[in-house]
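>>> any chance you could fold what I've pasted below:
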Amino acid sequence: MSHASERAYADLRLEILKGVHPAGTRLREEQLAETLGLSRTPVREALRRLESDGLVTLTPNRGAEVVRLGVEDFEEILEVRSVLESHAARRAAERKDVDVAPLRALCAAMEYQLSALDADGYDEITRLNMEFHRAIHRAGGHRLIPDLLSRVIEVPLVRRTFDQYTSAELERSFMQHRELVEAIDVGDGDWAEAVMRSHVRAARAALLRVVTEPGTST
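As a prediction, this is how the structure comes out:
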């Protein structure tokens, strides 16, 4: 893939994940090419790749559209996430040699962002949270789970879970992060797995509260 195609892919992917293009939005090649300052060819290649990622659908004579997900889709995504992330947390704890200092640093960074929350704060918390979870996936020593999880986490509304949280829910989420780090640090696989299941269950409640609201675009 050319540099232009890579750029188009990266820019469009980020815009979709951040909700710039909501579910159901038609993505017109000509308009996107003009906005990105590129020709239509790299944009077309980027859209094909985004279709493979499950972020857009390509339909003959209609072009590209940001994928729409229903309540059942989110239920399935969260079920898969719960199983895989809980297993990853258990494996990370059972290795008993994980350096938890980077995880603690990420916890502190998220807590700081919450204390100084501004218009861009949720974006930064989301970025730090993704890195925290990826670090646990890697700590488990898995080859495939990080890639599998990226497919179920890198969905627009799932990625922006923190946008849906109340202040109390955010604080509880961060407490669970700290508890996960402690469970991994002491090598308690049962504890780590249980905390992660509870953590994903809280995310499920917040997401389903949003997607079941009338008029919600997912």
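>>> please count neighbours and contacts with C-alpha atoms only from this point.
Will do.
>>> can you give me the helices for the chain?
Under the criterion DSSP state H, the chain carries helices at the ranges 3-17, 29-36, 40-52, 71-95, 101-115, 121-139, 145-153, 156-159, 167-186, 189-211.
>>> now these as a markdown table including distance to N61?
Shown next, in a markdown table, are the helices of the chain (distance: least, Cα to Cα, whole Å):
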| stretch | distance to N61 |
| --- | --- |
| helix 3-17 | 21 |
| helix 29-36 | 13 |
| helix 40-52 | 14 |
| helix 71-95 | 26 |
| helix 101-115 | 45 |
| helix 121-139 | 35 |
| helix 145-153 | 27 |
| helix 156-159 | 25 |
| helix 167-186 | 44 |
| helix 189-211 | 29 |
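>>> the structure of the following sequence is requested for comparison with the preceding one:
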Amino acid sequence: MSKASQDAYRKIRSGILSGHFPAGGFVTEDEFAQFCGLSRTPVREAIAELVSEMLLQRSDTNRVFVPVWSDEDEEELFTLRAMLESHCAARAARLISDDQIAALRTHCDFIDKAISQNGEPDVSGFVEGNRRFHAVILAAAQSERLGQLLRFVVSQIVVHRTAEQYSRADMQQSQRDHRDLVSAFAVRDEAWAGAIANTHIRRAANAYKTSRAS
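Sure thing, here's the model as predicted:
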């Protein structure tokens, strides 16, 4: 993509994740262009990329909208993510470097600070720390194919909506999973790391379902 298209992609994606463009709502190219402060040409290319990532969809009449996921869609996404994250963690346990383990510990410290804020936890900080943590694991797994699959399946919309519903206790449990993963990586235990990653994602799935039901 051109630089202008990349800028449009980042801005539109951020608008989707923040809820500025609500699920189910149709958005025209002109509206996206106005939002980005760009012409329609780079916006059109950005939309095509976002459609390929399932963050946008096209209707039968070619109108663009933010998708609405059914319960079955969401469950399938979590199931696929649990399988992929488990494989990713097991592979990373075999290939991870000492420097990457140190980076994971640094990201855990960052998340700890977000959770322990006075008053309400810093959800944005928690989400960002979580993103950095899992990015290191993916890099350690050294598989571009796996990375492509995870980017296709993992939706930051679900991640952020799940985190928004987390209590401080939920965040602390998630962080214990992170610390356990670091321990598994430190001893290069593939089975342990894979099992923790699977439980970690299933726990998130159930937190999300609970928040939807309440």
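>>> before we move on, back to that, just the helices of structure 1: most buried one?
The highest mean neighbour count among the helices of structure 1, using mean count of other Cα atoms under 10 Å, belongs to helix 156-159: a mean of 22.
>>> and the residue nearest the centre of structure 2?
The centroid of structure 2 falls nearest to Q156 when counting by Cα atoms, centre = their mean (3.5 Å).
>>> ok, now how distant is it from V182 of structure 2?
23 Å (Cα to Cα, to the nearest Å).
>>> repeat that for N118 of structure 2.
Note on N118 of structure 2: its distance to V182 of structure 2, by Cα to Cα, is 27 Å.
>>> again with A8 of structure 2
Distance from A8 of structure 2 to V182 of structure 2, by Cα to Cα: 36 Å.
>>> for the nearest residue to M196 of structure 1 once chain neighbours are set aside, which residues are in contact?
Spatial nearest neighbour of M196 of structure 1, excluding adjacent residues (Cα to Cα, 6 or more residues apart in numbering): S86 at 5.2 Å. Counting by Cα atoms under 8 Å, 6 or more residues apart in numbering, S86 of structure 1 touches 192-194, 196-197.
>>> what's the answer for G24 of structure 1, then?
Per Cα under 8 Å, 6+ apart, neighbours of G24 of structure 1: 65-68, 217.
>>> conserved subset of the residues you listed in structure 2?
Contacts conserved in structure 2 for the contacts of G24 of structure 1, counting by both residues aligned by TM-score structural alignment, their matches' Cα atoms under 8 Å: 65-68.
>>> what's the spacing between the residue in structure 1 sticking out farthest from the centre and K18 of structure 1?
The outermost residue of structure 1, judged against the average C-alpha position, is N61 (31.1 Å), by Cα atoms, centre = their mean. Remark: distance between N61 of structure 1 and K18 of structure 1 (Cα to Cα) = 27 Å.
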